[in-house]
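# Quick one, structure for this:
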Amino acid sequence: MHGEYKVPGGKLVVVDLEVEDGRIADFHLAGDFFLEPDTALDAIDAAVTGLPVEADAAAIAAAVRGALPDGAQLLGFTPESVGTAVRRALVTAPGWRDFEWEVVHEKAVSPRMNLALDEVLTARVGDGRRRPTLRLWEWDESAVVIGSFQSYRNEVDPDGAARHGFDVVRRISGGGAMMMAAGQIITYSLYVPASLVAGMTFADSYAFLDDWVLQALRSLGIEATYQPLNDIASPTGKIGGAAQKRLANGGVLHHATLSYDIDGEVMTEVLRIGREKLSDKGTTSAAKRVDPLRSQTGLPREQIIQRFIETFSRLYGAEPGRITEEEYAEAEALVAAKFATDEWLRRVP
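Sure, this is the predicted structure:
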């Protein structure tokens, strides 16, 4: 069995192994990482050999860490990445290039329609009616998008939202509120089969699915990094954040919102951002935590989006795609039945 895992921002980890009597046998680690001393490679191989095939990524990582000699240096990879590669080998997980990808960047629709499209397109990828897809959002009005489990009254100031022209909607993924002012945000969604992230921990899958956008941002001169669990950042501040939803049919939704521009005063009047949330961030201002793309690049929003499309297409061989009329119709019906209802918006009061 063979497994590979590209560490986001790091090196490629490759494992080859056999399975005998329910245990890992003849295990060998390889890759373009750096490791000192040389003998640590043999120690890692020995530590993984003999583990039960049911061992999860954390247990494999613990075995690797426990076998490392004192003072061992791992550069470009971690014991956890070895665990992920092993799990991917055991479930024969495919890589990005094993799929045919589409990139969709279409007309502006309402925030509710964008959320409904996320659910519809994720379900269609899960049941095989659509190829895996990257979609760049466009929307025709400003909105606050709260996470699936957030309290409406705790997150949003209704008076401030109304005063500044922000609708309030709820998405199907978890995470925090996104203030999506018209022309000030870049949002994208990935609709992928669960097999692409098979063997990964939930946390690892976040970084894995956004590695391409880090490469796109670095090509624009931004020293972008991923900050667990779900932040995309630069040395001067947070750029954006990601969220996920996994459907029972095997479809995975991974979407991220990046700040292109920001009005910090409006943010504080529209969102209720408490001190507790900021207590571990080293700042008393949510606006000061964010360093938008416009100030870092000086480029128009459209040019940054085009670089995203070019980077994703180059890395994974993606082709331009479109949303069908049937998919739009299904999303419109879902807006009426779910996303536009007060029951959904206030399901967590």
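
# C-alpha only now, for contacts and for neighbours.
Noted.

# Show residues contacting stretch 238-258.
Under the contact criterion C-alpha atoms under 8 Å, 6 or more residues apart in numbering, stretch 238-258 has outside partners 118-119, 122-127, 172-175, 178, 185-195, 206, 209, 230-233, 259, 289-293.

# Quick check: the closest residue to residue 319 other than its chain neighbours vs residue 312, distance?
Using C-alpha to C-alpha, 6 or more residues apart in numbering and skipping residues adjacent in sequence, the residue nearest residue 319 is residue 102, 4.9 Å away. From residue 102 across to residue 312, the span is 10 Å (C-alpha to C-alpha, to the nearest Å).

# For the comparison step, fold the sequence that follows:
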Amino acid sequence: MTKEQWYFINTKSHDAAYNMAFDECLLRWHSEGTIPPALRFYTWTPSAMSVGYFQKVEGKIHTENVRQHGFDFVRRLTGGRAVLHDHELTYSVVVSEKHPKMPKTVTEAYRVITNGLLEGYRNLDIEADLAVPEGKLQQTGSAVCFDEPSWYELVIGDKKAAGSAQTRKQGVILQHGSVPISMDDDVLFDLFAYPSDEVRERAKSKFKEKATTMEEYLGRKLSLEEVEEAFYKGFEKGLDIELVPFELTAEQEQEVQTLAKEKYSSDEWNFSLNKKGVK
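Predicted coordinates for the structure are as follows:
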């Protein structure tokens, strides 16, 4: 039986505004019927902090330290909390809400898509799993993505290993997420606002008990190419699809560039909570 074909594009490394504009354009193109469901891999140059659509920046994010580290800053179209995109593989998926494989609820659709991540980890001989918290989730109020529990999060042992977020607009699901290869906790916690160094160190210590990375688990270095291959095959198996290459037209590339400049590079979008969503 022939498997369903999804588009695949690896856009390699771009700045934060371009990366977020590209994901929004994928959502729009799929809603218009221009492209089928799609999977995208990408990385960030320079490294960047992204915050969730509804996330407060003032009093939560140390924006001056973000700048001093030379990092980009951008607000995502999806929800969730702040993520430092550094030594990682980032993925995005766009698929219709009406796709026969997609459950109606956000959490169940998240579970289906995250199967691709699960198989990717297993391709690297990492025993990862999808966690289902017992009872009601206990929200800590932390601004740090990997510090918060969520339904069907990807865990290695009892530690969170990947952070994903999802939105639904124009009849399309957009899910994207961070798959850390390694993580510098000292740099990460330098980017958040705390009332004192003591509170910061306490939060960092607790964080180390909650989160892990692929290199930490394996005890060896991983190349980006090795990770990309593992998760490419993982998504094909986990979603039972065949990935086929996708290249943008000149007009599509210009659309991404324009949206990056006009929306995701603007202070109005990145620092204001009063946003209008997809243009």
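
# What is the aligned counterpart of the residue nearest to residue 319 of the first structure in the second structure?
With TM-score structural alignment defining the correspondence, residue 102 of the first structure maps onto residue 7 in the second structure.

# how near is its match to residue 179 of the second structure?
20 Å.

# Next: residue 218 of the second structure.
Counting by C-alpha to C-alpha, the gap from residue 218 of the second structure to residue 179 of the second structure is 15 Å.

# between those two, who's got more neighbours?
More neighbours surround residue 179 than the other of residue 218 of the second structure and residue 179, with 23 against 12 (other C-alpha atoms under 10 Å).

# Just give the nearest non-adjacent residue to the aligned residue in the first structure for the more buried one, would you?
Per TM-score structural alignment, the equivalent position to residue 179 of the second structure in the first structure is residue 258. Setting aside the residues directly before and after it, residue 258 of the first structure is nearest to residue 240 in space (C-alpha to C-alpha, 6+ apart), at 4.1 Å.

# Which element, helix or strand, includes residue 214 of the first structure?
Using DSSP states H and E, residue 214 of the first structure sits within helix 211-219.

# can you tell me which residues contact the residue nearest the centre of the first structure?
Residue closest to the mean C-alpha point of the first structure, counted by C-alpha atoms, centre = their mean, is residue 206 at 4.0 Å. Residue 206 of the first structure makes contacts with 229, 230, 242, 243, 244, 254, as judged by C-alpha under 8 Å, 6+ apart.

# before we move on, the earlier item: confirm that the match of residue 179 of the second structure sits in a strand.
Yes. Assigned with DSSP: H, G, I helix; E, B strand; the rest coil, residue 258 of the first structure falls within a strand.

# any residues in contact with both of residue 102 and residue 312 of the first structure?
Taking C-alpha under 8 Å, 6+ apart as the contact rule, residue 102 of the first structure and residue 312 both touch residue 318.

# counterpart of residue 185 of the first structure in the second structure?
Matched by TM-score structural alignment, residue 185 of the first structure corresponds to residue 88 in the second structure.

# For residue 36 of the second structure, grab the count of nearby residues.
Using other C-alpha under 10 Å, residue 36 of the second structure is surrounded by 18 other residues.

# For it, what is the corresponding residue in the first structure?
Residue 36 of the second structure maps onto residue 131 in the first structure, by TM-score structural alignment.

# That match touches residue 101, doesn't it?
Yes. The pair residue 131 of the first structure and residue 101 passes the contact test of C-alpha atoms under 8 Å, sitting 6.1 Å apart.
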